[in-house]
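[1] sharing a model prediction with you, sequence too.
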Amino acid sequence: MRQGYVYILASKRNGTLYTGVTSDLAHRLYEHQNNLTPGFTSKYGTKTLVWFETHDLITDAISREKTIKKWPRKWKLDLIETMNPDWADIAHYLL
């Protein structure tokens, strides 16, 4: 099985949020940031990586993503601010 990532992108601090899952976070971010896939992130400009979590198994990452997507917005904001209180773009951690 492959490793997986759950991630949250934001349009700006306290702005629109997008929660996703992938097995290749660096590649997926490239796609989001360059509008290579039409959809939510292109429409709402959610391109800043503000939170992510690594899982040993992609299946665990998928389960976690589904859970987070059901959360109230406040919980997602708290999750982001625990790891990234300044809402900085943390994509450089992947390089």
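    Okay, I see it. Residues are numbered from 1 along each chain as shown.
[2] make it CA atoms for all contacts and neighbour counts henceforth
    Noted.
[3] not counting sequence-adjacent ones, nearest residue to T16?
    A10 (5.6 Å; C-alpha to C-alpha, 6 or more residues apart in numbering).
[4] what's near enough to touch that neighbour?
    Neighbouring residues of A10 by C-alpha atoms under 8 Å, 6 or more residues apart in numbering: 16-18, 45-50.
[5] how close does it sit to T46?
    Remark: distance between A10 and T46 (C-alpha to C-alpha, to the nearest Å) = 5 Å.
[6] hold the first one in mind and look at this next one:
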Amino acid sequence: MLNRSEGFHTYYIYTITNKYRTAFYIGVTNNLKLRLFQHKENVEARNKTYASNSKYNIEFLVYYEKFTWIHDAISREKELKKWRKDKKMALIKDFNPSFEFLDYQFG
């Protein structure tokens, strides 16, 4: 039987922003450290370009959630992407009240 505890697989949904905290991007990954590096270096992932990320310099982690199952992570990502900006901001502030950049936790 599969153990649903962390460690079997870990997937993340994450929110990154620019240095002014005015533009946001929500994504999903199984390697948050690598994905943050890719955003910072404007590296293409899965043959997609991230024009909006590079245009607004969206590269600073402000929010994340962990999941054991990829389908749970993708469902949550889709849910958050539908939210209005003010609701997303409230979620981030509940998790990260000072709105600090959390990249160092994965550096």
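    Looks like it arrived, so ask away. Since the structure is predicted, the reported quantities are computational estimates derived from the model, not experimental observations.
[7] where does the TM-score land?
    With the length set by TM-score structural alignment, normalised by the length of the first structure, the two chains reach a TM-score of 0.90; 95 aligned residues with a C-alpha RMSD of 1.5 Å.
[8] any common contacting residues for A10 and T46 of the first structure?
    Listed as contacting both A10 of the first structure and T46 by C-alpha under 8 Å, 6+ apart are 16-18.
[9] turn the contacts of A10 of the first structure into a markdown table, including distance to L79 of the first structure, neighbour count and secondary structure.
    Converted to a markdown table, those look like this (distance: C-alpha to C-alpha, whole Å; neighbours: other C-alpha atoms under 10 Å; DSSP: H, G, I helix; E, B strand; the rest coil):
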| residue | distance to L79 of the first structure | neighbour count | secondary structure |
| --- | --- | --- | --- |
| T16 | 15 | 13 | coil |
| L17 | 12 | 24 | strand |
| Y18 | 13 | 19 | strand |
| G45 | 20 | 19 | coil |
| T46 | 17 | 21 | coil |
| K47 | 18 | 23 | coil |
| T48 | 15 | 22 | strand |
| L49 | 13 | 22 | strand |
| V50 | 10 | 25 | strand |
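[10] widest-spaced pair of those?
    Within the contacts of A10 of the first structure, two members stand farthest from each other by C-alpha to C-alpha: G45 and V50, at 13.5 Å.
[11] from the middle of its chain, how far away would the lengthiest helix in the first structure be?
    Using DSSP state H, we find that the single longest helix of the first structure is helix 58-70. Distance of helix 58-70 of the first structure from the chain centroid (C-alpha atoms, centre = their mean, to the nearest Å) equals 11 Å.
[12] do stretch 67-87 of the first structure as well
    On the basis of C-alpha atoms, centre = their mean, stretch 67-87 of the first structure sits 10 Å off its chain's mean C-alpha point.
[13] what's that stretch aligned against in the second structure?
    Under TM-score structural alignment, the alignment places stretch 67-87 of the first structure onto residues 79-99 of the second structure.
[14] check contacts around the most centrally placed residue in the second structure.
    Centroid check for the second structure by C-alpha atoms, centre = their mean gives Y14 as the closest residue, at 1.5 Å. Each residue near Y14 of the second structure by C-alpha under 8 Å, 6+ apart is listed here: 26-28, 61-65.
[15] what's the neighbour count on M1 of the first structure?
    M1 of the first structure: 7 surrounding residues under other C-alpha atoms under 10 Å.
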